[in-house]
Structures are given as structure tokens and as C-alpha cells.
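Q: Everything below, folded, please.
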Amino acid sequence: MNNSTGRTAVITGASSGIGAATARALAADGYRVALLARRADRIDALAAEIGNGAIALPADVTDRDALVAAADRVQAELGGADVLVNNAGIMLLAPFSSAQRSDYRAMVEVNLLGAITATEVFLDQLKDGGGDLINISSVAGRTARASNGVYAATKWGINGWSESLRQELLPDVRVTLIEPGVVDTELPSHITDEETRKAVQQGYDVAAVKPEEIAEVIAFALARPRHLAINEILLRPASQLG
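A: Sure, this is the predicted structure:
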């Protein structure tokens, strides 16, 4: 049974990929959605497309003041958040070296600290009436490979933090960890190391699921009755080995 009517979902990284697909899927299920991302033009257009009270929240998850302002808007305009989808993330893969130090710091600040800060800011709203926290991790949160060490570190961090929160927030907030494999998103295009970017993009071109397929899984988990919590979902393209 889907009890989404009247519920509000805040989605970070909502301007593209899994975030945008999740916004559309949850809106179709009756959620009011708040779209949080840095690219204001994209989330403005998506909010207009979705309608039904959808709002755009231009903000960077590394900026706590911007997140607080976004949470205030969600409270004032939509009555507070019932769901937070921590989807914002970057994947700046490269062989480990000093040349990539700014990329390493950016991944920690966005992927790990961004999710932690967004959750801290919205937590009181999620607790008010029983909410859901969806953390988007990765298969890299289970298996590290050469050249993805810091990215994997952020995702392993998300996994451990999510399990701690799952225990701590019971029964007020359900915590669900989503660990996708290769998904057809913009992530490879942001890689600054040219050789790594080309290699990763080739892999994505061969085997990738659609963001909409991940969004369907998220919507399914949220639609379960409150007494049932789906805590962890690992999913890959059927042809992906690792």
C-alpha cells in the first residue's frame, strides 16, 4: 500500500540522473517534491514540468547555511520533509597522487559531508510524524578498485554511517541504503583525469542501467508499510561483474 499522498520528499542532486528520475517517480506516486541542486535553471525547469507544488531549492550540499535556508522553505511551503533522498555526489576517479588532491577533498565534502549535513539539517522534520532517509551509495561502498580509492572511501563511509543511523533513529525514521552499480548518468563526464575518464566512459557505454530503474526501486522501498523497513539494496546491470 502506498501512503504517499500528502508526503513531501526532498531530493538532493535533483538536477540530473538518479535525482531527477527519483523526483519524477515520487511525484507520480503522489509526493510533493522539493528539488535541491546547484544548477538552478535545471531544477526550475523540472519543478515546472512536475507541477503539483514542486519547488526548486538552489543550494550546494557543502554550504550548511544554504541547506538551512532550503529546510526553512520546505517547512514553510510544504509543511516539512517526510523523505530525504541524499543523492548529490561526484565521482572524480584517478590514480592516487597529489595532482588530484582538490578532487579528493571535493568528493569527501560532497559525497560524505554533504549527505551528513543535509541529514542533520532536515532531521527534525523527518522525525516529525515518521520519515524516511534514503542514502545513495554505490557498489564502490562494498568493493574498492584501483583508481577509485577516495570515491570508495566516501561510499564506505556512507554505508557505515547509514547503519549507525538505522539503529539510532528507530522507530521514528526508516533508513534505506541504495548501492547502484553502473548507471547512465553524468558522473563519468566530470572526471578530470582524461585517461581515466575515457576508460570509465567506455565501461558505461557497454553496461549501464537507466536512472529511472533506480528511481523505481527507491519508490518501491518508500511504498512499503511503516512496519517494514528495507534497509539495504545492492543492484547492478545484469552484465556487471564487480
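Q: going forward, measure contacts between C-alpha atoms and count neighbours the same way
A: OK.
Q: can you map out the helices along the protein?
A: Applying DSSP state H to the chain gives helices spanning 17-28, 40-50, 64-78, 101-107, 115-127, 149-169, 194-206, 211-222.
Q: Contact partners for the residue nearest the centre of the chain?
A: Among the residues of the chain, the one closest to the centroid is residue 87, at 1.2 Å (C-alpha atoms, centre = their mean). For residue 87, the set of contacting residues under the criterion of C-alpha atoms under 8 Å, 6 or more residues apart in numbering consists of 11-14, 18-19, 115, 135-136.
Q: How about residue 130?
A: 82, 171-174.
Q: Determine which two of those residues are furthest apart.
A: Spanning the widest gap among the contacts of residue 130 are 82 and 171, at 14.1 Å by C-alpha to C-alpha.
Q: can you state the direction angle for the longest strand seen in the chain and helix 149-169?
A: Using DSSP state E to assign secondary structure, the strand with the most residues in the chain is strand 173-180. Orientation note: strand 173-180 sits at an angle of 160 degrees relative to helix 149-169 (axes from the mean of the first three to the mean of the last three C-alpha atoms, to 10 degrees).
Q: Report all helices and strands that strand 173-180 contacts.
A: strand 131-136, helix 149-169, helix 211-222, strand 232-235 (3 or more C-alpha pairs under 8 Å, 6 or more residues apart in numbering; DSSP states H and E).
Q: before we move on, back to that, pull out the buried members of the contacts of residue 130.
A: Restricting the contacts of residue 130 to buried positions leaves 82, 172-174, with burial counted as 16 or more other C-alpha atoms under 10 Å.
Q: What's the separation between residue 61 and residue 198?
A: Summarising the geometry, the distance separating residue 61 from residue 198, computed by C-alpha to C-alpha, to the nearest Å, is 28 Å.
Q: please give me the structure for this one as well, since I'd like to look at both together:
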Amino acid sequence: MTSPTPTDPVSGATVLVTGAARGMGELYARRAAAEGAAALALWDVDEPALAALAAALERPGLTIATIAADISRLDGVRAGMARTVAEVGSPDILINNAGVVRGAPFWEHTAERDIEGTMRVNTLAPMWLTREVLPAMMADTARPKRILNVASAAGTLANPNMSVYAASKWAMIGWSESLRLELVRGGARHVAVTTFCPSYVSTGMFAGARGPLLTPIMTPGRAVDAAWRGMRAGRAVVMKPWTVKLAMALRGVLPTRAWDLIADRVFHVYSSMDRFTGRPGR
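A: Have a look, this model is predicted:
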């Protein structure tokens, strides 16, 4: 007798989380463990933090692999995937969470670290990693598969002092949405892609940034909860808070100069990064 196809994408699944050592990545890992995942592949460059998290999540029936992978390099992604498959198997759920931000006028960005480094981590790495896991996901129709791409509201609206970060997230959103449509057209409806576009989240990554009018800085728990629920349900796009959609709508209908005036003087979007400091040492 054939076993029924599971309907819960998390219970019994193998879940891969990038940037898992802290912040939202850690919360995604904890959520997966709490909801019955069978295996976790925790990726980060911070090996001691990964080891501490793995120890905290250890329980009977849960296999955990800690992968110190440099996702800014294709060979690092491929090496990490080889270890992941060997230790826990092919992922059923991929959380492309890792990211970096450089907040400064564009002309102050360095070509290698700021521009190339940001695009490698925020844009190329999710593409590379998804390309590695996708063939197995598409071939295995025995259970639902999920890909959660953590983008940003910065990828929906321009903002001073976020040029390269915004570019990396605009690219991620376009790729993520195209991938979703291709999977549907290609008959792989069991693989659902969710694009998460949050405003500022208080992980330390955006230390010093101020939330625009009606847009409070979200806690990591609230952001992860929204993204996780959307991923489980296979929703195409999750935007939080509600003002992200409002700003997109206004920008779409208003003349550019009118929007610039409102964004700058009413909503204070354009000054939200003026006091940005970021996480020390990053």
C-alpha cells in the first residue's frame, strides 16, 4: 500500500537555513525544530555560534549538521551542499536568510567589499544555493517542498544610503518571483517559492536606522512568524508591515516628484538611514 503524501511541509522535513547562527536565522532554525523537522542543516561562518545553537536544539529524532560555509563563493556553496547531503540528505525546505548591508552613499562604497560582496551574499548566493537543491526538490513529489527567500522592502522602493543593498534585494525579488512562475509552468507545483519583504527588523543588522511614519521597526520574532506562516502556506509574497504595500501603491500612482516629497517630508522614508551604524564588525 502506498503511503499518503504528507501535507505538512515541515514535519519530518530536512530544513536548510543560511545565516543560522543568530537573529532571524536562529529563529527559523528553532521554529523548524519545534514543529517537527527531522533534520536541520545550519549554515553560517560563525562556527562557535552554530555549535552552541545545535547543542541547544539537540533532541531525540532530530539530526543537525553545522556547516561553516562561505556562501559568497560558488565553490563554498557547492562544498557546503556536498556536506549537507552527506550528513542530512537533500533539503525539503530552503531558507535563504543570510544577508549583509552597507549603508552609505554609493560613492563611498568600495568596489570589492561593499558592491561585489553585497551582491554575492544577498543575490548570487541564494541563486547558487537554490540551483543546487532544486533538481532534487523537483524530482521528489512525495512531499511538499518550500523555498523562502528573505528579501526586503528596500527591494520595492528606492531609499538614500541603500543603493547597493536595495539593488541586491530588487534582483532577489525579480528572480524569486520568476522562479515561482517557472515552477508552476514546469509542473512542479509541489515546490512553492515565497518572497519575504520586511521593513527594518531589530536584529542589529540595521542598528541606527529609524522606522518611517507608521512603520515601526519589527522584532525578529514577529518578522519570522510572518515569513514562516507564509512559507508553510506556500504564499507567493509576504510584505510586513502593511505600510510596505501602501508605499508601493503610492509610488506606483503618484508622479515621481510628488512621491519624493511625501516619502521625504511626510513618511520620512528618505531619512530613515541617516543615523545607520549597523552591526559592529560587519
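Q: which of the helices and strands packed on strand 173-180 of the first structure sits most buried?
A: Burial among these, expressed as mean neighbours by mean count of other C-alpha atoms under 10 Å, is greatest for strand 131-136, which shows a mean of 24.
Q: got the angle for that one vs helix 211-222?
A: Inter-element angle recorded for strand 131-136 of the first structure and helix 211-222: 150 degrees (by the same axes, to 10 degrees).
Q: So what's the residue count around residue 105 of the first structure?
A: 12 (other C-alpha atoms under 10 Å).
Q: In the second structure, what residue corresponds to it?
A: Taking TM-score structural alignment, the alignment pairs residue 105 of the first structure with residue 116 from the second structure.
Q: what's the answer for residue 147 of the first structure, then?
A: Taking TM-score structural alignment as the criterion, the aligned counterpart of residue 147 of the first structure in the second structure is residue 161.
Q: So that match sits against residue 106, correct?
A: Yes - taking contact to mean C-alpha atoms under 8 Å, the distance of 7.0 Å between residue 161 of the second structure and residue 106 places them in contact.
Q: Those two: which has the busier surroundings?
A: Under the criterion of other C-alpha under 10 Å, the comparison of residue 161 of the second structure against residue 106 puts residue 161 first, with 21 against 15.
Q: Now do the contacts for the match of residue 105 of the first structure.
A: Applying C-alpha under 8 Å, 6+ apart to residue 116 of the second structure gives no contacts.
Q: For it, give its distance to residue 25 of the second structure.
A: According to C-alpha to C-alpha, residue 116 of the second structure stands 23 Å off from residue 25 of the second structure.
Q: same question, residue 197 of the second structure
A: For residue 197 of the second structure relative to residue 25 of the second structure (C-alpha to C-alpha), the value is 15 Å.
Q: who's sitting farthest from the centroid in the first structure?
A: Note on the first structure: the largest separation between a C-alpha and the mean C-alpha position, by C-alpha atoms, centre = their mean, falls on residue 98 (28.2 Å).
Q: Give the equivalent position in the second structure for residue 20 of the first structure.
A: Aligning on TM-score structural alignment places residue 20 of the first structure opposite residue 26 in the second structure.
Q: how many neighbours does the residue opposite residue 223 of the first structure in the second structure once aligned have?
A: Using TM-score structural alignment, the equivalent of residue 223 of the first structure in the second structure is residue 232. Using other C-alpha under 10 Å, residue 232 of the second structure has 19 other residues around it.
Q: Unless I'm misreading it, residue 232 of the second structure sits right up against residue 145, doesn't it?
A: No - applying C-alpha under 8 Å as the test, residue 232 of the second structure and residue 145 come out as separate, 9.4 Å apart.
Q: Now the common contact residues for these two.
A: Taking C-alpha under 8 Å, 6+ apart as the criterion, residue 232 of the second structure and residue 145 both touch residue 9.
Q: Show me what residue 235 of the first structure aligns to in the second structure.
A: Alignment note (TM-score structural alignment): residue 235 of the first structure maps to residue 240 of the second structure.
Q: what's its match in contact with, if anything?
A: Applying C-alpha under 8 Å, 6+ apart, we find residue 240 of the second structure in contact with 197-199, 223, 226.
Q: next one: residue 195 of the second structure
A: Residue 195 of the second structure touches 148-151, 173, 176-177, 236-238, counting by C-alpha under 8 Å, 6+ apart.
Q: coming back round to it: dump the helices of the first structure into a markdown table; add distance to residue 5 of the first structure as well.
A: What follows is the helices of the first structure, written out as a markdown table (distance: least, C-alpha to C-alpha, whole Å):
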| stretch | distance to residue 5 of the first structure |
| --- | --- |
| helix 17-28 | 10 |
| helix 40-50 | 15 |
| helix 64-78 | 13 |
| helix 101-107 | 35 |
| helix 115-127 | 16 |
| helix 149-169 | 23 |
| helix 194-206 | 36 |
| helix 211-222 | 12 |
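Q: Could you point out which of these sits nearest residue 242 of the first structure?
A: So among the helices of the first structure, helix 194-206 is nearest, using C-alpha to C-alpha, at 11.9 Å.
Q: Please identify the buried residues of that closest one?
A: Using 16+ other C-alpha under 10 Å as the burial criterion, the residues of helix 194-206 of the first structure that qualify are 196-197, 200-201, 204.
Q: try stretch 79-95 of the first structure
A: By neighbour count, with 16+ other C-alpha under 10 Å as the criterion, the buried positions of stretch 79-95 of the first structure are 80-94.
Q: Just give me the match in the first structure for residue 133 of the second structure.
A: Residue 133 of the second structure is assigned residue 122 in the first structure as its aligned equivalent, the criterion being TM-score structural alignment.
Q: How about that match, nearest residue that isn't a chain neighbour?
A: Once flanking residues are discounted, residue 122 of the first structure sits nearest to residue 71: 6.3 Å by C-alpha to C-alpha, 6 or more residues apart in numbering.
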